[in-house]
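> Only the shape, not the letters, is given here:
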């Protein structure tokens, strides 16, 4: 990955949103809240302290930030995350606000959820313009699921999956695999997802957990995930793309993804940037530093000013996990940063 240098060593003032390693950004992730109804140990501290409402960006502020990213910086896909984004009231209305930006260049609106609130909200989200949703499901065994989520009920997630399907939303399932927790779910969860006809992606355990329990030996690498499946199914790799997952064809038809951030990082093709619920730009999931966007936003900054701040933040993006390969020391944890 070579380093791009402009004559002054600063980010380009116009054109696509790029970092100094020539990676252009097309996808924006907005974390709407740090609140969640689950307590997954790889994401949440044991006793979380929720952010006061006044510290969060309003939906109007998020809409303005999105508009700048779309019209000036070439972003064409937005994903809403959390915490659990649907813990914040009015999310369907905000999706409708984003839907109004399609004429400016926005092509896709997505969401990541634990699935539970979808029983109430899936139809409204689809009507508002949401295209697709990723639903977290780390186990298909009710007791194991309860342990991993700190008391979550599997049935409520399955009901959410059915609601999303009935609403016509595109859907993928995500499962974080952690040795000692749920590696025995690799085959049964895949077989269940195959039977349901829903795409599944396994995610390697990353050193971002909120309780400091990550250890290299707890990572179940991509190769082991595939080897376990290959004991019962035919598994064929497909060519890797710019997507974070490597995809495999299982039994000649079903598409299974593996996001192998630890054993096979995709940092060289990363096209994402994140804005937290409190208006901080994190150009990388592993960024140790952030850039404050909320202060200029609330101090009356122009769109030109906001564009300058964003370009500078993304320009300073590092190489990613491929460079750090370990815990990132910072105050924010996954439930605040967004996945």
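Yep, it's here. In this text the structure is predicted, and so the values were computed from the model without any measurement. Numbers count the residues shown, from 1 in each chain.

> Please count neighbours and contacts with C-alpha atoms only from this point.
Fine.

> Tell me where this protein has helices.
For the chain, helices defined by DSSP state H occupy the ranges 59-73, 91-99, 118-128, 142-149, 154-166, 186-196, 222-230, 294-298, 303-315, 321-324, 334-337.

> Now do the second one against helix 118-128, angle only.
In other words, helix 91-99. 20 degrees (axes from the mean of the first three to the mean of the last three C-alpha atoms, to 10 degrees).

> which strands and helices sit next to helix 91-99?
helix 59-73, strand 108-113, helix 118-128 (3 or more C-alpha pairs under 8 Å, 6 or more residues apart in numbering; DSSP states H and E).

> Identify each buried residue in stretch 231-250, please.
Neighbour-count burial for stretch 231-250 flags 233, 235, 236, 244, 245, 246, 247, 248, 249, 250 (criterion: 16 or more other C-alpha atoms under 10 Å).

> related to what we said a few turns ago, a markdown table please, covering the helices of the chain and showing distance to residue 262.
Listed next are the helices of the chain as a markdown table, based on distance: least, C-alpha to C-alpha, whole Å:
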| stretch | distance to residue 262 |
| --- | --- |
| helix 59-73 | 29 |
| helix 91-99 | 33 |
| helix 118-128 | 31 |
| helix 142-149 | 21 |
| helix 154-166 | 27 |
| helix 186-196 | 18 |
| helix 222-230 | 9 |
| helix 294-298 | 32 |
| helix 303-315 | 22 |
| helix 321-324 | 7 |
| helix 334-337 | 16 |
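
> One more to weigh against that first structure:
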């Protein structure tokens, strides 16, 4: 296949992974993201199914093999199952993933799996029900854990995301380690990232994942080789544990060197990085249904992608909070 049929930037990074936001609305009030709850600051004219179909076909034709549907909270869209099916039935797409807060997991996971969902990421920042409610604003941990069991029973690849927060420290790690003794899924600890509206919270709560990595290695955890469609997590396994642990450490050296993903917002803007200065409007081509023109536009815009997100220098770009683009 010639390079014009691939998405490769000027640094030689190839992009096989699309993170597609379908709404910026979220019904949780996580203290590190939307502590005051969702504030409507746009027309909420979110991408229609036919626009998404054009987008997915364009990316698939350029070598994208994995699509992750994100939000906000994507399950708040009534047509989520249709969107999953659309992605799954597009030639060239091998993996369809979903990131969710788990609020509707119990009632919807079977229909998502039947539509073609292959993997699921669920945000659970604490296994202590009181801490979970304090972080998210919802006392739903028990129901979400039951939904996780359903997802695993259906054969989905299941991962749990937990943001590292300084107040919970060792207790957070210990509780999850005990859980992973018998729970066959992957837990990913994510370093808290600075965004446009969380400067004080970030300063008070950020903790590096590097000490956890060193602790895991000292305890006999071993690195897992990542496939080329994998996200940015460093994953580890241990013979005495049913589950695995991943670490997403965006402040670590060379984090961006292995970048393989692009993002499209629920309003139809291409974000070359989670922390890009602005979204680049590609919606008119999506509305026109012009796959070839959209592919050319994507190739042209990729030339603007920087080598790094520059988070370590305090740069947050246009990202006010993570619900804007689903992380």
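Received it, and whenever you're ready, just let me know what you need. All values derive from a computational prediction rather than experimental measurement.

> For the two chains, what TM-score is obtained?
Laid over one another, the chains give 0.89 as their TM-score (TM-score structural alignment, normalised by the length of the second structure), with 323 aligned residues with a C-alpha RMSD of 2.5 Å.

> Include mean neighbour count when you put the helices of the first structure into a markdown table, please.
As requested, these are exported to a markdown table (neighbours: other C-alpha atoms under 10 Å):
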| stretch | mean neighbour count |
| --- | --- |
| helix 59-73 | 19 |
| helix 91-99 | 19 |
| helix 118-128 | 19 |
| helix 142-149 | 17 |
| helix 154-166 | 19 |
| helix 186-196 | 16 |
| helix 222-230 | 16 |
| helix 294-298 | 15 |
| helix 303-315 | 19 |
| helix 321-324 | 16 |
| helix 334-337 | 24 |
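
> Residue 210 of the first structure: which of the ones you listed is closest?
Nearest to residue 210 of the first structure, of all these, is helix 334-337, at 6.9 Å by C-alpha to C-alpha.

> Can you name the residues in contact with that closest one?
31, 33-36, 43-44, 82-83, 208-210, 274-277, 285 (C-alpha atoms under 8 Å, 6 or more residues apart in numbering).

> got it, and stretch 86-104 of the first structure?
So stretch 86-104 of the first structure is contacted by 32-33, 35-37, 59, 63, 66-67, 70-71, 85, 106, 109, 113, 117, 121, 124-125, 128-130 (C-alpha under 8 Å, 6+ apart).

> Residue 295 of the first structure is nearest to which of the helices and strands packed on helix 91-99 of the first structure?
helix 59-73 (11.4 Å).

> quick revisit: just the ones of the contacts of helix 334-337 of the first structure in strands?
Counting by DSSP state E, the contacts of helix 334-337 of the first structure place 31, 274, 275 in strands.

> ok so, going back, how about the buried residues of stretch 231-250 of the first structure, which pair is most distant?
Of all pairs drawn from these, the greatest distance, 23.5 Å, lies between 233 and 244 (C-alpha to C-alpha).

> that older thread, of the contacts of helix 334-337 of the first structure, just the buried ones, PyMOL syntax please.
The PyMOL selection below is limited to those of the contacts of helix 334-337 of the first structure classed as buried (16+ other C-alpha under 10 Å):
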select buried, resi 31+33+34+35+36+43+44+82+83+208+209+210+274+275+276+277+285
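
> And the counterpart of residue 246 of the first structure in the second structure, how far from residue 50 of the second structure?
In the second structure, the residue matched to residue 246 of the first structure (TM-score structural alignment) is residue 234. Between residue 234 of the second structure and residue 50 of the second structure the computed distance is 36 Å (C-alpha to C-alpha, to the nearest Å).

> Show me what residue 173 of the second structure lines up with in the first structure.
By TM-score structural alignment, residue 173 of the second structure lines up with residue 186.

> contacting residues for that match?
Residue 186 of the first structure makes contacts with 177, 225, 228, 229, as judged by C-alpha under 8 Å, 6+ apart.

> any idea what residue 32 of the first structure aligns with in the second structure?
Using TM-score structural alignment, residue 32 of the first structure pairs with residue 22 in the second structure.

> and residue 123 of the second structure, how many neighbours does it have?
Neighbour count for residue 123 of the second structure, taken as other C-alpha atoms under 10 Å: 18.
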